[in-house]
Structure formats: structure tokens, C-alpha cells
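# coords below, sequence missing:
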């Protein structure tokens, strides 16, 4: 893949294939890639040009073949109607930043636990506790995103981690 397809430059699926082709020469052409993904070449072209939204199973195949697991999160949090409501976008780029975010979240865990106990000790969440309960839920959601981001980084970098252990 010596030159970039100008019509697809901003498409994340094209960018993912382009980046993956640097390590896998079988992904340099849409024809070969479509064969590997087991989809029609024109369908891959329409996806990469933004004319078609990929099916979930196509995104799974791309994430696996391109070795870019964050494609699944991008699809679920941005393109899937259900996912847009339930899945938060995650960023798995920088390990040091992810660790700091995780540690920051985990330091709040004791306080969150105490708040949850206080709010729910009577078995209900009453009107006066709703704002505090929403705040706790917001912190838990941030923690969840931090954990998922760290896990995504580990999944994405597992092979390089394992190869360094072997040396």
C-alpha cells in the first residue's frame, strides 16, 4: 500500500487496514484483504469510502485480522444504535496515562463504597440521596472506562509484551 486512497483518508476502517498493511503485506490491496475477511471486495470498498456501515461480524473480522481490537469499541460506541446508548468510547493509546487514570479512579473507591453504604443502608434511594447517587454512578462509569481502556491496551499490546518476556 504505497499511496493512500484520498477518498478514504478519514475513514477509520481504511486507516486501520492501511496501518495493518505496514506489518502484513497481504492487506495492501482491497482485493486480498476482502478475501482474507471473507467479504466482497466492493463491499469493503463501500465500507472504506464511508458509503456503507459494516456489519458487526465484519468489524470483528477486521479487528482480528488487522490486530486492532479498538475497532470494536469504535463501532459499538459510535455506529451501533444500542451501543451508542450503552458503550462508552475508550482510548488505549498510552500505558502511562492509562495507569494514572486507573490509579486516580481506584483511590476514590473507598469513598464511593462508603457513599453507597450510606445511601442504600435503608434499602432505598430517596429524593435527598438522588444527586449523591448520580454522582457515585458517574464515578463508577469513569472507573469502568478506565479499566476497559487498560484492558484494551493490554489486549492490543499482548504480543509485544510476550515477545519482550521471551528475550
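On my side now, so go ahead. All figures in this text were calculated on a predicted structure; none of them were measured in a lab.
# C-alpha only now, for contacts and for neighbours.
Will do.
# Now do the same contact list for residue 147.
Contact partners of residue 147, counting by CA atoms under 8 Å, 6 or more residues apart in numbering, are residue 102.
# Pull up the gap between it and residue 78, please.
Distance, residue 147 to residue 78, using CA to CA, to the nearest Å: 19 Å.
# I figured residue 70 was touching residue 152, is that so?
Yes. The pair formed by residue 70 and residue 152 meets the contact definition of CA atoms under 8 Å, at 6.9 Å.
# what residues are shared contacts of the two?
Jointly contacting residue 70 and residue 152 under the rule CA under 8 Å, 6+ apart are residue 92.
# tell me which residues in the helix ranked longest in the chain are buried?
Using DSSP state H to define each element, the chain has its longest helix at helix 130-166. By neighbour count on 16 or more other CA atoms under 10 Å, the buried set for helix 130-166 is 133, 136, 139-140, 142-150, 152-153, 155-156.
# this is the comparison structure:
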């Protein structure tokens, strides 16, 4: 077995590879991982050392081979110039914590629905309705994030393609 890389120890792609190495011995080395990914070992080293940014295609391959859909989210919200502005950071959590988060985000759904109807009923959004609309949008964003977390959990734990 190869020794652990100390310089890359905090890199998400290195951590994902090491986690996956528990079920695929070939991933214990950069050489084996690079072969499976179809990229050069040196390029993988640079990615894991944060010397270069991975290409989206490489992230997709890593995600599939390492069974870590969370690195796709990481790439989109931390490294993609467009995603940095509008992709929320998600983490894979246990199903019990996830369920509580979902239920919490849905607790006010009836009042959100009623507020939205009230705001748009006349077809005009007035200045005094804007704070109420912001609340509705924030609530919908929380629901959306919880739904995305459930999707991420299902992709990782049930290997569902969603």
C-alpha cells in the first residue's frame, strides 16, 4: 500500500479518492487512480495538490469512480466561475439529520403559499410587499437546498441517478 500524501491531505479530491480506496485498492495510488480516470498521474497529482483546477469532465469521472457526487457540488460552488455565484454548498449528512432539515424547511409551507397568493393577487408587487416576497423566496430557497441534499444523499447511498 502506498503512503498517504501529506501535502494533499486537505484536498477534497484526494480525500474522496482515499475514501473510495477502502473498496477499490487500485485507488490507493495515484497511478492506479489516474489509469481508471484516464488522465495522467502528474495531472491527478496537480489536482490533488491544488496546483491546477480540474476540468468538469475530470470531476464527473472522479465522482462516478469514487462514488462521491458531493465533489460535483464542491466544484460547482467553489471552483466554477459561474456556479460560485448561484450554487449552494451542500454536504452529505445522515438520513435522520436530512429528514429533520426537510421537515423544518417545510413547516411554514402553508403560510408561504398564502403569502405568495396575497402578494400576487392583484398582479402588482408594491414596496410594502417586497419584504414579504423576500421571505417567501428565502423559504423556497431553504426547501430547494434540502431537496438537493436529499438528492445528493440518494446518489451517494442508493446510487440513484437523479
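Cool, the structure landed. Being a predicted model, the structure only gives us computed values, none of them experimental.
# where does the TM-score land?
The pair, once superposed, lands on a TM-score of 0.94 when counted by TM-score structural alignment, normalised by the length of the second structure; 159 aligned residues with a CA RMSD of 1.1 Å.
# okay, which residue is most central for the second structure?
Centroid-nearest residue in the second structure: residue 73, 2.8 Å away (criterion: CA atoms, centre = their mean).
# Look up how far residue 133 of the second structure lies from residue 114 of the second structure.
11 Å.
# meant to ask about residue 6 of the second structure, not that
Distance from residue 6 of the second structure to residue 133 of the second structure, by CA to CA: 49 Å.
# which stretches of the first structure form helices?
Using DSSP H, the helices of the first structure run over residues 12-21, 30-37, 41-48, 56-66, 70-78, 81-86, 95-107, 109-120, 130-166.
# Next, the contact list for the residue of the first structure most remote from its centre, please.
Largest separation from the mean C-alpha position in the first structure: residue 122, at 38.1 Å (CA atoms, centre = their mean). Applying CA under 8 Å, 6+ apart to residue 122 of the first structure gives no contacts.
# Check residue 18 of the first structure too.
Neighbouring residues of residue 18 of the first structure by CA under 8 Å, 6+ apart: 1, 4, 27, 28.
# And the nearest residue to residue 112 of the second structure once chain neighbours are set aside, how close does it get to residue 10 of the second structure?
In space, and not counting its chain neighbours, residue 112 of the second structure is closest to residue 136: 5.7 Å by CA to CA, 6 or more residues apart in numbering. Per CA to CA, residue 136 of the second structure is found 38 Å from residue 10 of the second structure.
# count of residues packed around residue 65 of the second structure?
Per other CA atoms under 10 Å, the neighbour tally for residue 65 of the second structure reads 18.
# Distance of it relative to residue 87 of the second structure?
Going from residue 65 of the second structure to residue 87 of the second structure by CA to CA gives 23 Å.
# and what of residue 5 of the second structure?
From residue 5 of the second structure over to residue 87 of the second structure the distance is 30 Å, taken as CA to CA.
# what about residue 75 of the second structure, neighbour count?
Neighbour number of residue 75 of the second structure under other CA under 10 Å is 23.
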